[in-house]
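In: fold the following.
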Amino acid sequence: MKTFGFAGWSGSGKTTLIEQVLPHLTTKGLRVSLIKHTHHDFELDQPGKDSWRHRQAGAHEVLLAGGQRWALLHELRDQPSPSLTDLLARLSPCDLVLVEGFKREPIPKLEVHRPALGKAMLHPDDPDIVAIACDQWIDAPLPRLDLNRADEIAQFILDWIQT
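Out: Next up, the predicted model:
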């Protein structure tokens, strides 16, 4: 499976951009999956529900299955967080995996940058960043893409993974 990442500071618009790029990729016939890294604790399950109670009781994994989707909840307990490689191995086969976060992983990445945030650019310290999506013109040694043109960004990704 090919991977392509989106890296940027919090508030730069990574999630929104991915949300806009995905339809352009899927209409080209690609089966696309996504892995998102978060530094925050999160809860997919609802306290009090049977599956939540099973996890609280000590279940290592709980798989929820319904007519429209299924989800596997895996409790790390005292185990370290899995690597991107470990997570990729758990996905079903697809054409492309978009990765949000994991900005230090050695995969090709698009830096999502908004100068108004006042944060430093990531690409000078990350040789895996292959282009920059920005909401205004910046001077950079990499291809620059308009953050507001999801169609052009999707095409860049398609071209990149086909090389």
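In: for the rest of this, base every contact and every neighbour count on C-alpha atoms.
Out: Fine.
In: where do the helices sit along the protein?
Out: 14-26, 50-56, 84-90, 150-161 (DSSP state H).
In: residue farthest from the centroid of the protein?
Out: residue 57 (30.9 Å; C-alpha atoms, centre = their mean).
In: one more, for comparison:
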Amino acid sequence: MRLFGIAGYSGSGKTTLMEKLLPRLTARGLRVSVVKHAHHDFDIDRPGKDSFRHRQAGATEVLLASSARWVLMSELRADPEPSLAEYVAHFSPCDVVLVEGFKQEAIPKLEVYRPANGKPPLWPEDPDIVAVASDQRPLADRPGDPVWLDLNDTETIVRFILDTLQLATLQPGGNRHAVL
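Out: Now for the predicted structure:
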């Protein structure tokens, strides 16, 4: 299981880019999982539902299951937030985990950068950013700068991620071959 991060400020287009990357990666026969970090309290459950009531009554974990999907909700209560590695350990085997958020993790990352947002780029301060996907060309091309990719060229971004992770894809019939 290989991890690759998608980083950037809120509103930069991280989720939109991931929506474009996922079908292209899975079409290559790869099993892809996603972990997204939320910077605020969130709840996927609703008051009044049985699972919500179980958690409110003190259950540490509640697994909600159906024939279409399942979700495991864990209450941290006073425990510290788990690390990215601890979260990823809950995944079933897969080829790649795309990570949105977890900016401080030492994993290869692509920054989604839009100068029009008025925010400074992350890459000068983060040595793990190996590429920048932007809707504008870089102002300078200096040695040591990350690779600069066109944010609208999803196919090139997919190839860059696969090359960076040295990940093979599946040919029709299930045979793995090197990424082109």
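In: quick revisit: could you dump the helices of structure 1 to CSV with mean neighbour count and distance to residue 144 of structure 1?
Out: Shown next, in CSV, are these (neighbours: other C-alpha atoms under 10 Å; distance: least, C-alpha to C-alpha, whole Å):
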stretch, mean neighbour count, distance to residue 144 of structure 1
helix 14-26, 17, 15
helix 50-56, 15, 45
helix 84-90, 12, 26
helix 150-161, 17, 10
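In: looking at those helices, spot the one closest to residue 142 of structure 1.
Out: Nearest to residue 142 of structure 1 among the helices of structure 1 is helix 150-161 (12.7 Å), distances taken as C-alpha to C-alpha.
In: just the angle between that closest one and helix 14-26, please?
Out: 70 degrees (axes from the mean of the first three to the mean of the last three C-alpha atoms, to 10 degrees).
In: where in structure 2 does helix 150-161 of structure 1 fall?
Out: The aligned range for helix 150-161 of structure 1 in structure 2 is 154-165, by TM-score structural alignment.
In: most centrally placed residue in structure 2?
Out: Central residue of structure 2 (C-alpha atoms, centre = their mean): residue 99, at 2.3 Å.
In: so how many other residues sit close to the closest residue in space to that residue that isn't next to it in sequence?
Out: The shortest distance from residue 99 of structure 2 to any non-neighbouring residue, by C-alpha to C-alpha, 6 or more residues apart in numbering, is to residue 5 (4.4 Å). Residues lying near residue 5 of structure 2 (other C-alpha atoms under 10 Å) number 26.
In: residue contacts, residue 5 of structure 2?
Out: Contacts here follow C-alpha atoms under 8 Å, 6 or more residues apart in numbering; on that basis residue 5 of structure 2 touches 98-103, 107-110.
In: strands - which of the residues you listed land there?
Out: Mapping the contacts of residue 5 of structure 2 onto strands (DSSP state E) picks out 98-100, 109-110.
In: isn't residue 65 of structure 2 right up against residue 73?
Out: No - judged on C-alpha atoms under 8 Å, residue 65 of structure 2 makes no contact with residue 73 at a distance of 11.2 Å.
In: what about those two, which has more around it?
Out: Neighbour count, other C-alpha under 10 Å: between residue 65 of structure 2 and residue 73, residue 73 has more, with 18 against 10.
In: my guess is the more buried one contacts residue 56. True?
Out: No - applying C-alpha under 8 Å, one finds residue 73 of structure 2 not in contact with residue 56, separated by 12.0 Å.
In: how near is residue 151 of structure 1 to residue 19 of structure 1?
Out: Here residue 151 of structure 1 is placed at a distance of 12 Å from residue 19 of structure 1 (C-alpha to C-alpha, to the nearest Å).
In: please read the previous query as pertaining to residue 54 of structure 1.
Out: 33 Å.
In: now swap in residue 102 of structure 1 and tell me
Out: Taken as C-alpha to C-alpha, the span from residue 102 of structure 1 to residue 19 of structure 1 is 18 Å.
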